[in-house]
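J.: coords please:
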Amino acid sequence: MTKYEKTVAMLEKKFSGNGIKLGLERILRAAERVGNPQSFFKSIIVAGTNGKGSVSAMLSSIMNNAGVKSGLYTSPHLFDIRERIRVEGKKIDKKRFLQIVNILENAGISDVTYFEFLTLLSFLFFKEREVESAVLEVGLGGRFDAVNIAESNICIITGIAVDHIQYLGNTIEKIAFEKAGVIRNRGIVISGKLSKKAYEVIEKECKKKSAKLLLWGRDFKIDSLVSNLRSSVFDYMSEDFICKNIKVPLAGEFQPYNASLAITAFLEFLRLNKKKKKGIEIESAIQKGLYSTKWRGRMERIKLKDIEILFDCAHNSNALKYITSYISKEIDKREVILIFGVLSDKDIPKMLSLLNIRGLKIIFTTPCNERAFSPYELKKVFDGDGVSTSVIANPFDAFKEASKKSASETLVCIAGSIYLVAPLLQFVDRLKKNDKSRKKLVKNFDFMNECVE
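T.: Below is the predicted model:
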């Protein structure tokens, strides 16, 4: 193992016992020990149940194309922990990553969670690189999430649905209240589509803090949408700005919606910071920024020989409905095999109800995470009509079986937890490069050593 690989493994082992612990006391104490790096730049905080990562990536890309030096902090990562921390679109390099880990360790930063440690690492890196603004994706909730200690006057709430009920509450109102915790006094709030109950919570918090609320469908919208499995083209419209024929190279009808949130946040950033740019430059930054956005594992299509594979990190019921909608359209045209696995903290019955698509073939499997829900229990709980189900606990073997069964026109979908999508996406990437070393690929998943040949 390289020094970098050893350090990443050490961090995972060191903080694994801390789990998820909401609260700002630990991160505030730790930040003070290293000079409160989060106070050296302005941030845009992105909260919401789904779409946070895509919106964050789009916004950061637009800002970089506008000449605004932007940091980007997202989670979780697909393949490499450094994906979480970027400046001007580039991952933190391994050498600097190791150096900042040493800085934090020398400062005695140990009484924090894994997420809090990485958040602080990103703050130090952004301060060092003198970013003009950092786009910070909330890890969980908002009010007590580590990124919420950052200096911020703009926040995005992508949408609110029921998820993580053991941490955020079991009603829309309670979850909305937690996410509203990112709203600042006299700040700007850009909100996606909200239910009536969620809207009332967000509106109340905005009034309480004299914050400006910009609501999707009321203050800005998309029009003339044309979408397919490779990209989308749409027009953006607000009261004082129109941008036409915007192309987003990310699949899914929801991506233009995500893009509209990013565009609105960018426009508000320019207004707030009095960046005087001509309209054509703003439009160019939006067009180029969105067109160059890359966000893997979200309705991502890959052709492997004669098999079409569709990857989607649909980790909750709200996200899953998009890929199941697509499957419903395809099922009458060709065979569809779904490899599905999910974590135990999700609304399992609701997610399974979305998979009840007549003619679908489902292989239940195990995400590479200790919180994985048993695939045998998934099969037991699933109540489908005209759906073929089986269990192959090892995800690599599940993919192998689906590939063997596939006819030339078969669509193989891999959906559910990011901890299922990520290793299989990496596996397929390696297969495309003729690297069939499964041992190297799965070495970090100790509890799944049985899949090593």
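J.: please make it C-alpha for all contacts and neighbour counts, starting now.
T.: Fine.
J.: quick one: D235 from K193, how far?
T.: Taking CA to CA, to the nearest Å as the criterion, D235 is separated from K193 by 18 Å.
J.: and if you look at S110?
T.: In this structure, S110 lies at 39 Å from K193, with CA to CA as the measure.
J.: ok, now L24?
T.: Remark: distance between L24 and K193 (CA to CA) = 28 Å.
J.: then V182?
T.: In this structure, V182 lies at 17 Å from K193, with CA to CA as the measure.
J.: for these two, indicate the residue with more neighbours.
T.: Using other CA atoms under 10 Å, the more surrounded residue of V182 and K193 is V182, with 30 against 16.
J.: in this structure the more buried one contacts N148, no?
T.: Yes. In this structure V182 lies within contact range of N148 using CA atoms under 8 Å: 6.2 Å.
J.: overlap in contacts of these two?
T.: Applying CA atoms under 8 Å, 6 or more residues apart in numbering, one finds that V182 and N148 are jointly contacted by I45, G142.
J.: spit out the contact partners of A422.
T.: Contact criterion CA under 8 Å, 6+ apart gives L78, F79, G297 as the residues in contact with A422.
J.: can you classify the last one by secondary structure?
T.: Think G297. What DSSP: H, G, I helix; E, B strand; the rest coil gives for G297 is coil.
J.: next, the second sequence, to be compared with the first:
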Amino acid sequence: MLSYQETINYIHSFSKFHRTDSLENIKKALDQLGNPQNSYKTIHVTGTNGKGSTCNYLSNLLEATGKRVGMFTSPFIIKFNERIQINHKMISDDALVELVDRVRKVTDKIDLTEFEFVVILGFTYFKDKVDVAVIEVGIGAAHDKTNVILPDVSVITSIDMDHEKIIGPTLQDIAAEKSGIIKNDRPVVTGYLQPDVRNIVTKRAAEMHSQMFEFGKDFEICDFETSENQSVFDYIGKNVVIKGINCSSFEKTTAVNMSIAIRTFLAYQTINQEKVDLELVKDNLESHLILGRMQVVHKKPMIILDGAHNFSAIKNLINSLISNWEKKDIIIMYAGMKDKDRKDILNYLSERVNKVYVTTLDMNRSADVADYDFSVYNNVVFVKDYRNKLKEIENNLTEQQVLLVTGSFYLVSDLESFFS
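T.: Okay, the predicted model is just below:
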């Protein structure tokens, strides 16, 4: 049997790219393993932004009812094992080693990508261990390798521009791909839908006879109020009102994601004819810390890690920072990927904050100095050694300043332990 590190190396030895949209290979592998994904209930979550946070909030609520809850997410922040969790406890090193050994003996002759293999690991690990699993898609939905399940509820947290080369190029293409998560006679919960894509989603829901619960139409948040680094809001649904929900973030999109999780939880409870305890909902949304998402690693002075990596996520994040700390200077350490809208992001950041430090990561996807035109900015500079620069910034940071590290979960992953 392989060691833990050899096991991780084996997982990473698979091709990382989608060869085809087909789900044939992963279905074949799962079939040979006895289709473990059919042995427990599932909730399937997609979205351009907010899906990871929504998975966490939803898992918290399901756990609070006494259920054993599996959670499959990506990417990981500190350790690979984070991607496969039961009741927010990640799979142990020994269990992962044994799981990979067991699965690869069955799937070794099937041509799989890394993500397909990891999905199979998650589905297999949850068998006989969970009552329900919250499954986050990788990219898109219709052709995503997780889309081999029949969930009790499907979720689309948001639809915006990202991964255009894979599921685009247009916003309408992305909406059509994400709408593929909607299943026949199963409800779907969505975040706010732009007019350009709403018809695509509602049409798919109608075709699939899927009851649709849309943020801003069927449920919403009201009386959103912020203080230094937290907020409170009310959840308003057609038949359910929950007042005074506390949120350890000042970002309004966090409250929106919480409301999506609440509506999804209510739909799941209704389908399964389970009683809903509204106080349980109010008290358990934030049972566990979410790494890399509005993660405050230092309060005085304020240092925040956030894996926002596309324009819409960055824009929401910066607007929230400015709204909450309008009198403070905001300093940013940013690392973007080559396949992201870096120019739009830097244009926006340079106009909205005091100083932006751009860096690069030791990976092929990461944008380097040659991928930017720094001549058009007077407050954006490139730094190669971001760790030393962050030490310098941290040592000189005052309480009238906020340091935000963002642009990539890979950067956040590297620096979470640095700040810890």
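J.: kindly provide the TM-score of these chains.
T.: Once superposed, the chains reach a TM-score of 0.94 (TM-score structural alignment, normalised by the length of structure 2), with 417 aligned residues with a CA RMSD of 2.0 Å.
J.: downstream of the helix ranked longest in structure 2, the next helix or strand is which one?
T.: Residue-count comparison of every helix in structure 2, with assignments taken from DSSP state H, identifies helix 252-271 as the longest. On the C-terminal side of helix 252-271 of structure 2, the nearest following helix or strand under DSSP states H and E is helix 278-284.
J.: how far apart are that next one and its match in structure 1?
T.: After superposition onto structure 1, the mean distance of helix 278-284 of structure 2 to its aligned counterpart is 2.0 Å, using mean CA distance after the TM-score superposition for structure 1.
J.: which part of structure 1 lines up with that helix?
T.: The counterpart of helix 278-284 of structure 2 in structure 1, counting by TM-score structural alignment, spans residues 283-289.
J.: now the strands for the stretch 251-400 of structure 1?
T.: 300-304, 307-312, 336-341, 361-364, 388-391 (DSSP state E, counting those that start in this stretch).
J.: could you measure from the residue lying farthest from the centre of structure 2 over to K389 of structure 2?
T.: When each C-alpha in structure 2 is compared with the mean C-alpha position (CA atoms, centre = their mean), S375 comes out farthest, at 33.7 Å. Shown here: S375 of structure 2 relative to K389 of structure 2, a distance of 21 Å by CA to CA.
J.: then R102 of structure 2?
T.: 45 Å.
J.: same question for S259 of structure 2.
T.: For S259 of structure 2, the distance to K389 of structure 2 - CA to CA - is 38 Å.
J.: same check on F382 of structure 2?
T.: To K389 of structure 2, F382 of structure 2 is 11 Å away according to CA to CA.
J.: neighbour count winner among those two?
T.: Neighbour comparison, F382 of structure 2 and K389: the larger count goes to F382, with 18 against 15 (by other CA under 10 Å).
J.: what is the aligned counterpart of that one in structure 1?
T.: That one, F382 of structure 2, aligns with V391 by TM-score structural alignment.
J.: is it correct that its match is in contact with K380?
T.: No. V391 of structure 1 is beyond contact range of K380, at 10.2 Å (criterion: CA under 8 Å).
J.: G51 of structure 1 and T158 touch, don't they?
T.: Yes. G51 of structure 1 lies in contact with T158 (CA under 8 Å); the separation is 6.4 Å.
J.: list residues touching both of those two?
T.: Common contacts of G51 of structure 1 and T158, defined by CA under 8 Å, 6+ apart, comprise N258.
J.: which of those two has more neighbours?
T.: In this comparison of G51 of structure 1 against T158, neighbours counted by other CA under 10 Å, the higher total goes to T158 at 23 against 20.
J.: can you list the buried residues in the longest helix of structure 2?
T.: Residues of helix 252-271 of structure 2 classed as buried under the neighbour-count rule (16 or more other CA atoms under 10 Å) are 252-268.
J.: any residues touching that helix, and which ones?
T.: Contacts of helix 252-271 of structure 2 with the rest of the structure, by CA under 8 Å, 6+ apart, involve 50-51, 53-55, 57-58, 61-62, 152-153, 155, 157, 187, 189-191, 213, 215, 219-221, 224, 233, 235, 247, 275-276, 281, 285, 316, 320.
J.: mean deviation, that helix versus structure 1?
T.: Helix 252-271 of structure 2 versus its aligned partner: 0.7 Å mean (mean CA distance after the TM-score superposition for structure 1).
J.: P349 of structure 1 matches what in structure 2?
T.: Structural alignment (TM-score structural alignment) places P349 of structure 1 against K343 in structure 2.
J.: next, count neighbours for its match.
T.: 14.
J.: remind me what the helix or strand hosting N246 of structure 2 packs against, helices and strands.
T.: Assignment of secondary structure by DSSP H and E places N246 of structure 2 within strand 241-247. Where contact means 3 or more CA pairs under 8 Å, 6 or more residues apart in numbering; DSSP states H and E, strand 241-247 of structure 2 is packed against strand 231-237, helix 278-284.
J.: now the residue nearest the centre of structure 1: how far from N148 of structure 1?
T.: To find the centre residue of structure 1, average its C-alpha atoms and take the closest one (CA atoms, centre = their mean): that gives G53, at 3.4 Å. Taking CA to CA as the measure, G53 of structure 1 and N148 of structure 1 are separated by 16 Å.
J.: just the helices and strands packed on strand 241-247 of structure 2: most buried one?
T.: With neighbours taken as mean count of other CA atoms under 10 Å, these reach their highest mean count in strand 231-237, at a mean of 20.
J.: so what touches that one?
T.: Looking at what lies outside strand 231-237 of structure 2 - CA under 8 Å, 6+ apart - the contacts are 218-226, 241-251, 255, 259.
J.: what do you get if the cut-off is 10 Å, keeping everything else the same?
T.: 213, 215-226, 241-252, 254-256, 258-260, 262-263, 282 (CA atoms under 10 Å, 6 or more residues apart in numbering).
J.: does V162 of structure 1 count as helix, strand or coil?
T.: Here V162 of structure 1 is coil, with the state taken from three-state DSSP.
J.: quick one: contacts for it?
T.: Per CA under 10 Å, 6+ apart, neighbours of V162 of structure 1: 49, 168-176, 316-318, 346-347.
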